[in-house]
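# below are the sequence and a predicted model for it; my questions follow.
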Amino acid sequence: MRILIQKFGGTSLSTAQARECVIQHIAREKAAGYATVVVVSAMGRRGLPYATDTFIQYIRDNGDSLPPREMDLLLGCGETISATVLCSTLRSRSISASVLTGAGAGIYTDDQHGFARIKRIQPDRILKLLQEEEVVIVTGFQGVSPLGDLTTLGRGGSDTTATALGAALGAEIVDIYTDVDGILTADPRYVEEAKPLTSVSYAEICNMARQGAKVIHPRAVEIAQQSRIPIRVRSTFASGTGTLVSDQSGNHVPFVTDRHVTGIAQVSGVTQIAVEALDNRKDMQLQVFRTMAKHGISVDFINVTPSGALYTVFDEQAAKALELLTEAGFHPKSIPSCAKISVIGGGMNGQPGVMAQIVEALTEQGITIMQSADSNTTIWVLVRESDMTKALRALHTKFGLHR
């Protein structure tokens, strides 16, 4: 049995017209001989009646005191509505379909409500329905705890559901349908010349997802990479094949690349914080980061030296971070409204001159690099947010991503 996983996001399901496109994709793959599992998100985005963010706002407007277990019960409703509406529409077109919740699909998690982790998948019921030639619609984002309670997997949870089911079922491929035609070399809101990529590696898309490209959740990619199942990121509203995400050394699909840089991503709205070491504080770094962790402040872009610590937090957490550091006896300095720009490419590892090109591109535009760091597949630079768009365009051009 050739199994295909299709995941459809909220914008793909939010209107009758959009759902017509979804049905066409499902019907096409059924006709091609695939046993099809469809994973759905909640309909629409913030403000629409069945969107996850809308449910959260309902609670904020009505006491804002719902415990995590009960919040999961509410948030699971969005996917259930999407799944049942899609099932009804498919059946009206003589396409036999059945709906399974996360529990019904055999997705067992831990008991961390709101950000549960999948512990195992027991897909017997899915396989039985596939053998009966049903389209199996699974509510994304959901699982079941050891006590039998509904759990949710956190943001991007439907992507995670899709790739986890793909791994458990030995699917040939997982198709992630969105409102864009695959993965682009940069955010088209800032770089008009951004172009779709035909293929990327798991490592590249993981880094792009973590650094601001919101096409697919990195947890989902990590699961696919471990099981070596390829992913296609495709548009619900077009017929193209989108972007293939696979392992360069995998057996599924040949992967060839000669580029050093694959894409550029960005995260805006961050504040740089600098804390100098004090003569009598030998444990300065420990105290700084322990203070941030204790109060739930996420830190990023960390540089630690004997003379101090340099890192970033989101702008909305900066005032609290500075207050806590001052109370702890430090004298922090900060620069608000910065942007972290990531230059990503599996071919840059061991390739000389990439950092020189980054510095050259930004220097030519009069952009100051406030901080930098690197890994095997990514180089990060911190710039002023006012310089972000100019920096993205300059780097996109410097590495020839517009061609």
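Okay, I see it. Numbers count the residues shown, from 1 in each chain.
# alpha carbons only for contacts and neighbour counts from here, please
Will do.
# surely Gly242 and Val200 touch.
No. Gly242 lies out of contact with Val200 (C-alpha atoms under 8 Å); the separation is 11.0 Å.
# how far away is Ala97 from Ile23?
12 Å (C-alpha to C-alpha, to the nearest Å).
# shared neighbours of these two, anything?
Leu90 (C-alpha atoms under 8 Å, 6 or more residues apart in numbering).
# who has more neighbours, those two?
Taking other C-alpha atoms under 10 Å, Ala97 and Ile23 do not tie; Ala97 has more neighbours (22 against 16).
# contacting residues for that one?
87, 90-91, 134-137.
# neighbours of the closest residue to Arg234 other than its chain neighbours, how many?
Nearest non-adjacent residue to Arg234, counting by C-alpha to C-alpha, 6 or more residues apart in numbering: Gly242, 4.4 Å away. Residues near Gly242, counting by other C-alpha under 10 Å, number 23.
# for Arg117, same thing?
By other C-alpha under 10 Å, the residues close to Arg117 number 21.
# how near is it to Ala42?
Arg117 is 19 Å from Ala42, by C-alpha to C-alpha.
# same question, Leu153
13 Å.
# now stretch 49-69: buried residues?
50-56, 69 (16 or more other C-alpha atoms under 10 Å).
# test my guess that Ala116 contacts Gly154.
Yes. Contact criterion C-alpha under 8 Å: Ala116 and Gly154 qualify, at 7.0 Å.
# which ones are touching Thr257?
Gly347.
# end to end, how far does stretch 196-211 reach?
Stretch 196-211: ends 18 Å apart by C-alpha to C-alpha.
# repeat that for stretch 118-130.
22 Å.
# so what touches that stretch?
35-36, 98, 104-110, 135-136, 143, 153, 164-165, 168-169.
# let's go with 6 Å and repeat that
Residues outside stretch 118-130 that contact it (C-alpha atoms under 6 Å, 6 or more residues apart in numbering) are 35, 106-109.
# if we can go back for a sec, which of the contacts of Ala97 fall in helices?
The members of the contacts of Ala97 that map onto helices under DSSP state H are 87, 90-91.
# most neighbours of all the residues you listed, which one?
Of these, with other C-alpha under 10 Å as the count, Leu90 tops at 21 neighbours.
# burial measure for His295, as a count.
His295 has 11 nearby residues by other C-alpha under 10 Å.
# hmm, Ala51 and Arg45 touching each other?
Yes. Contact status for Arg45 versus Ala51: in contact at 5.2 Å, counting by C-alpha atoms under 6 Å.
# against that first model, consider the following:
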Amino acid sequence: MRVLVQKFGGTSLATAERRSQVVAKVSDAVREGYAPVVVVSAIGRTGDPYATDTFINMVKDISPELPQRELDLLVSCGEVISGAVMVSTLNSLGFEAVLLTGGQAGIITNNSFGDARIIRIEPRTIVEYLQQGKVVVVTGFQGITEDGQVTTLGRGGSDTTASALGVALNAEAIDIYTDVEGIMTADPRIVEDARILDVVTYNEICQMAHQGAKIIHPRAVEIAMQRNIPLRIKCTFSDAPGTLVTSIQADMGAGTDITGDRIITGIAHTPNVTQICVPTSALPDNLQANKQIFKGMALADISVDFISVQSDAVYYTVRDDEADKAVKILKNMGFNPSVVPSCAKVSVVGAGIHGVPGVMADMVEALSDAGIRILQSADSHTTIWVLVDKENMVKAVQALHQKYHLGD
């Protein structure tokens, strides 16, 4: 049995016309000999009647203190509604379809309500329905604990559902359908000549997702990578081939010089972060101070990023909306932090970066020529990050996209 997992986002399911286009994709899979497993998100986006945020705002208008367990029960309704509508649509067009919630599909999670992690998948029920020739529709974004409590997988959780099912069912591929035609070299809303990437590696797209690209959740990429199952990012509303995410780079043409291999894949960005600097040179025990700083952030459930521990100071970033809380905690601990609010992280991502001289030089040159101040920088084997003022974010992305000739 050739299993194909197809995940459709909320915009793909928002109208009858769009759902008919979803059915066309399912029909194509059946015609090609696949047994499709269709994963659905909640219908629409914020403001639409059955969107996840609509449910959240409904109860927050009453009380902001709804426990996360009950909130998971509420927001999981969005995918159930979406799945029932999808099954109804498939049945009306001649397909035999069946709906399974995350729990009924065998998705077992831990009990971290609101951001649960999948422990294992027991796909027996899915397999039985597939063997009967049915199209199995699974509600994304949700699972159950060992004792039967409904959980949700956090933002982007439907992508995670699709990848986890793909691994559990040994699928030939996992197709993630969105309203764009693939992964692009940069956000097309700010870079006019951004182009679609035919092939990217798991590591590259995972880094781009972590650094602000919104096409797919990085956890979904990491799961698919464990079994080397190809991910394909496609558009529901076109027949474009989309972007293939796999373990290898795109093949170069015959006779192509190795120096022509792609070094930079794309530019990602994350706005609305605050840089915090905590001086430590005057403290009697720097090592203990460093420990206290990050322990304090962890106990307050504040996520830190872009960390630079130096001999005389500690630098890191937090989300703008958590900056005041972080500063208050640091002052209560006896530190004297300074902040640079309204920053943005801009990232250059590429599997070919490691060991290639001049990449950072080009980055600094492009930003300097554009009059952009670099507040902080860091790098890894596949990514170089810089922190800039938020007002310069768009200009920085455009300058780097042009510098590395990504629109060519």
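Sure thing, it's come through. Note that this is a predicted model, so its numbers are computed, not measured.
# returning to that earlier point: OK, contacts around the residue nearest to Arg234 of structure 1?
181-182, 233-234.
# need the max-distance pair from the residues you listed.
Asp181 and Val233 (7.6 Å; C-alpha to C-alpha).
# quick one: the contacts of stretch 118-130 of structure 1 as JSON lines, columns for secondary structure and neighbour count too.
Shown next, in JSON lines, are the contacts of stretch 118-130 of structure 1 (DSSP: H, G, I helix; E, B strand; the rest coil; neighbours: other C-alpha atoms under 10 Å):
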{"residue": "Ala35", "secondary structure": "strand", "neighbour count": "23"}
{"residue": "Gly106", "secondary structure": "coil", "neighbour count": "19"}
{"residue": "Ile107", "secondary structure": "strand", "neighbour count": "24"}
{"residue": "Tyr108", "secondary structure": "strand", "neighbour count": "24"}
{"residue": "Thr109", "secondary structure": "strand", "neighbour count": "27"}
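# quick one: which of these is nearest Asn280 of structure 1?
Closest approach between these and Asn280 of structure 1, by C-alpha to C-alpha: Thr109, at 46.7 Å.
# excluding sequence neighbours, find me the nearest residue to that closest one.
In space, Thr109 of structure 1 is closest to Ile118, 4.2 Å off (C-alpha to C-alpha, 6+ apart).
# could you pull out the helices for structure 1?
Secondary structure of structure 1 (DSSP H): helices located at 10-13, 16-31, 52-60, 68-92, 124-131, 157-169, 202-210, 218-227, 284-294, 315-327, 354-364, 388-398.
# just those helices: most buried one?
The highest mean neighbour count among the helices of structure 1, using mean count of other C-alpha atoms under 10 Å, belongs to helix 157-169: a mean of 25.
# quick one: list the elements packing against that helix.
Packing contacts for helix 157-169 of structure 1, counted by 3 or more C-alpha pairs under 6 Å, 6 or more residues apart in numbering; DSSP states H and E, involve helix 218-227.
# and the helix it packs on, how far from structure 2 on average?
Superposing on structure 2 and averaging over aligned pairs (mean C-alpha distance after the TM-score superposition for structure 1), helix 218-227 of structure 1 comes out at 0.4 Å.
# just how off-centre is that helix within its chain?
Between the centre of helix 218-227 of structure 1 and the centre of its chain there are 11 Å (C-alpha atoms, centre = their mean, to the nearest Å).
# hmm, who's touching that helix?
Contacts to helix 218-227 of structure 1, defined as C-alpha under 6 Å, 6+ apart, come from residues 159-160, 163, 167, 206, 209.
# same thing but at 10 Å, please
156-168, 170-171, 173-174, 201-203, 205-211, 228-231, 245-247, 250 (C-alpha atoms under 10 Å, 6 or more residues apart in numbering).
# re the thing from before, need the residues touching each of Gly242 and Val200 of structure 1.
Joint contacts of Gly242 of structure 1 and Val200 (C-alpha under 10 Å, 6+ apart) are Ile183.
# the residue nearest to Thr109 of structure 1 - how many residues pack around it?
Neighbours of Ile118 of structure 1 using other C-alpha under 10 Å come to 21.
# ditto for Phe115 of structure 1
18.
# contacts only, for it.
68, 72, 109, 141, 151-155, 157.
# can you do 7 Å?
Contact analysis of Phe115 of structure 1 by C-alpha atoms under 7 Å, 6 or more residues apart in numbering lists 152-154.
# please point out which of those structure 2 shares.
Compared against structure 2 with both residues aligned by TM-score structural alignment, their matches' C-alpha atoms under 7 Å, those retain 152-154.
# please tell me how far Asn349 of structure 1 sits from Ala220 of structure 1.
Relative to Ala220 of structure 1, and taking C-alpha to C-alpha, Asn349 of structure 1 is found at 24 Å.
# how many neighbouring residues does the spatially closest residue to Thr198 of structure 1 that is not a sequence neighbour have?
If the residues on either side of it in the chain are set aside, Thr198 of structure 1 comes closest to Thr243, at 4.6 Å by C-alpha to C-alpha, 6+ apart. Thr243 of structure 1: 22 surrounding residues under other C-alpha under 10 Å.
# Thr243 of structure 1 against Ser235, yeah?
No. Between Thr243 of structure 1 and Ser235 no contact is recorded; they are 9.8 Å apart, counting by C-alpha atoms under 7 Å.
# got any residues that touch both of these two?
Gly182.
# packing partners of the longest strand belonging to structure 1?
Ordering each strand of structure 1 by length in residues (DSSP state E) puts strand 263-276 first. Other helices and strands packing on strand 263-276 of structure 1, by 3 or more C-alpha pairs under 7 Å, 6 or more residues apart in numbering; DSSP states H and E, are strand 308-314, helix 315-327, strand 333-344.
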